[in-house]
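Chemist: here are the coordinates; sequence isn't available:
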């Protein structure tokens, strides 16, 4: 344990920050939120500071804005506790064909209370509809969490310490196992959708100093189910962050909970390596290849040929592959997962189990890809640091 914590402390010293920072802390700064372009502001409720919602939630300040909602820090005047409140655009209130974040959060809230994974999913505390000048808006009151793993990752000069990546991975897998057991596919797993409890930003700081105890005692939770689909009701076509998109999505094959696992594997690699696994925009102008062609060629170059039985399920397969299952536009991306991960600066003896773990999560064919439950039982998930 001492060696592991020493390794984590050494990694902290590689982080950029004030010279006066102590030897065992890291200064983490909240990234400025970027607003999506072409927003129809008439869809949003004009929340005012001090406005009271449902007779009990006082709006204190804005926490962020997305394409379909604004998020506010609120105080429950009955309990004096703070929470996060998501105010949805009016068009989603009676939408029966698109996102159903309220329904999905209700399912996750009412699921098995004995599941360890439930504690790794952001919980909804209350919900109601608020009438405003721009229409009726669904409001979701959520537990107030702290900083994101993306903020933490950006505070390091490169990769996260491997033992910290293990902890984040284990907590995220617990959450995913629970979500999947509830019949839900998240479809949008990324660093800013994984938040920490017990460390920073709950009081609204723009930056916070965290020490090793903070990092290894925090609980990491999966948040933002605005893009989630039910296994039995898939409303979305283009899912997942582009660089984290799964093979089945790219070729137009059916997708299920295993597509979350691919997304998870790419993200965990990024935290461990300090760089993205796939870059669909790489040299597009030079090669004349589009994003999907580049993405598929990188997958094949790293992970091997696409199984014919898998390609047979894709509606777009013939656009990218010939009848023999070979890419019509192959790329020169020949390297192994181990070679790439070795560039993360981690001790060589720590890499083999991590490489094997990621290879299970990143199997091209979803039928060969491990589930969240299986990955939780992988040897790399043993002996994660708990403080």
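Modeler: In hand now; what should we look at? All values derive from a computational prediction rather than experimental measurement. Numbers count the residues shown, from 1 in each chain.

Chemist: please count neighbours and contacts with C-alpha atoms only from this point.
Modeler: Will do.

Chemist: my guess is residue 119 contacts residue 176. True?
Modeler: No - using CA atoms under 8 Å, residue 119 is not in contact with residue 176, being 11.0 Å away.

Chemist: more neighbours: which of those two?
Modeler: Remark: of residue 119 and residue 176, residue 176 carries more neighbours, 29 against 18, as counted by other CA atoms under 10 Å.

Chemist: now that one. Nearest residue, chain neighbours left out?
Modeler: Distances taken as CA to CA, 6 or more residues apart in numbering place residue 372 nearest to residue 176, at 6.3 Å, with adjacent residues excluded.

Chemist: wait, doesn't that neighbour sit right on residue 173?
Modeler: Yes - using CA under 8 Å, residue 372 makes contact with residue 173 at a distance of 5.5 Å.

Chemist: structure B:
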């Protein structure tokens, strides 16, 4: 029986491929933080080893010309309309802040993009504008997608920064799941959320958009009230930035950094039952797909592993993988060092990979040799994996899903976890499946 990977081990296993000489793709290291799509570069790199801050936060070296904008609590943006109250997170190309919209008397999140990525025709901005403007307002999936409320540019010492204003949301699905027994949600809630996620995928598809990076870290719970004034950031999460040699900090570096808050998360909360799909940094227009995407390695769809052309079917694959994880607390496939390790698992769990795919991969250099099927000896068929992951090691009295429910889940996943993307079900076809249309 393959052991479940704890979050810490998952982090190590996902970071290691970044150093693997065999790996031709840049990987997203782990769920909470966006990937480094290209090496981060600014005209003047700051040596972070010279600095100390005292709290876990973004890399100081990413401040400077072209990099992060230095933000402090209480700062005002867009002519005083938005007041910074706390930090929500950060990634390679942005920091994200909780702000108060004094004009509309509501709380929002503001994503402040690094100056080097804040071009006039920013891809993520174009995607968000399409999702906001082209979709049917009556579509049931619209409310399950992050929507752009406002956008503007802000001049700072490190350049001109695009600021994206979005609805303030609660905790990440991954955070909530990691604090639950078995690293998973209750069966009923998992089923409800998988239905909401499917509606979100169907909605963005109607806008000619594919998300490209669906996973537990990009699903956030909605909050019941965005009007209440949030408390100020806890001072224990604020760390003064200083140089180890006590010399003055460089221009463009903040006076202090803030450890991100786990905003909206409290143990035992009952209102965590509605989600939004967020982070469109890897999204693409279906009519103009990219050659590659960055998503957690264990979730790479077969077409990405084999370096085939991508379509919006990647969202269907990752919808299936995420649904599996919502229910069982683990991903259906696991990769340690290279996504080609997934190929024997596809063969074992799903029943096979087209022989022509293997021959082509051997011919074009994607594979140096035939996949070693013995490397997947710990895996079972999809249906057996569901049964083992959900039932084994858990008190049967606490399980909300019965045998028939798991059989239904297996049939649902079989429609999505199909190696050949053109044979996967569409979101329209999936909406009629009893797993999402029926009741427990």
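Modeler: Looks like it arrived, so ask away. Since we're looking at a predicted model, the values are computed, not measured.

Chemist: quick TM-score on the pair, please.
Modeler: The TM-score (TM-score structural alignment, normalised by the length of structure 1) is 0.80; 338 aligned residues with a CA RMSD of 2.7 Å.

Chemist: need the contact list for the aligned residue in structure 2 for the residue nearest to residue 176 of structure 1.
Modeler: Matched by TM-score structural alignment, residue 372 of structure 1 corresponds to residue 427 in structure 2. Counting by CA atoms under 8 Å, 6 or more residues apart in numbering, residue 427 of structure 2 makes contact with 198-199, 201-202, 316.

Chemist: and if you look at residue 388 of structure 2?
Modeler: Per CA under 8 Å, 6+ apart, neighbours of residue 388 of structure 2: none.

Chemist: what does the helix or strand in which residue 160 of structure 2 is found contact?
Modeler: According to DSSP states H and E, residue 160 of structure 2 maps onto strand 159-167. By CA under 8 Å, 6+ apart, the list of residues contacting strand 159-167 of structure 2 from outside reads 65-67, 69, 107-116, 118-119, 125, 146-155.

Chemist: neighbours of residue 96 of structure 1, how many?
Modeler: Residue 96 of structure 1: 9 neighbours (other CA under 10 Å).

Chemist: surely it is within a helix?
Modeler: No - judged by DSSP: H, G, I helix; E, B strand; the rest coil, residue 96 of structure 1 forms no part of a helix; its state is coil.

Chemist: just give me how far stretch 269-285 of structure 1 sits from the chain centre.
Modeler: Relative to its parent chain, stretch 269-285 of structure 1 has a centroid offset of 16 Å by CA atoms, centre = their mean, to the nearest Å.

Chemist: which residue ranges form the helices in structure 2?
Modeler: Counting by DSSP state H, the segments of structure 2 that form helices are 7-15, 123-134, 173-178, 187-206, 302-305, 313-328, 342-350, 355-364, 382-391, 403-416, 427-430, 434-437.

Chemist: out of those, deepest packed?
Modeler: Among those, helix 313-328 has the highest mean neighbour count (mean count of other CA atoms under 10 Å), at a mean of 25.

Chemist: counterpart of residue 301 of structure 1 over in structure 2?
Modeler: With TM-score structural alignment as the criterion, residue 301 of structure 1 matches residue 348.

Chemist: confirm for me that that match is in contact with residue 375.
Modeler: No - with contact defined as CA under 8 Å, residue 348 of structure 2 does not count as touching residue 375 (9.9 Å).

Chemist: outside of stretch 210-225 of structure 2 itself, list whatever touches it.
Modeler: 31-32, 168-175, 201, 204, 264, 271-280, 282-286, 293-296, 312, 314-315, 318-319, 322.

Chemist: what's the span of that stretch from first residue to last?
Modeler: One end of stretch 210-225 of structure 2 sits 29 Å from the other (CA to CA, to the nearest Å).

Chemist: ok, now stretch 131-142 of structure 2?
Modeler: First-to-last residue span, stretch 131-142 of structure 2, CA to CA: 9 Å.

Chemist: what does stretch 84-95 of structure 1 give?
Modeler: End-to-end distance of stretch 84-95 of structure 1 (CA to CA): 23 Å.

Chemist: cool, stretch 335-347 of structure 2 as well?
Modeler: 14 Å.
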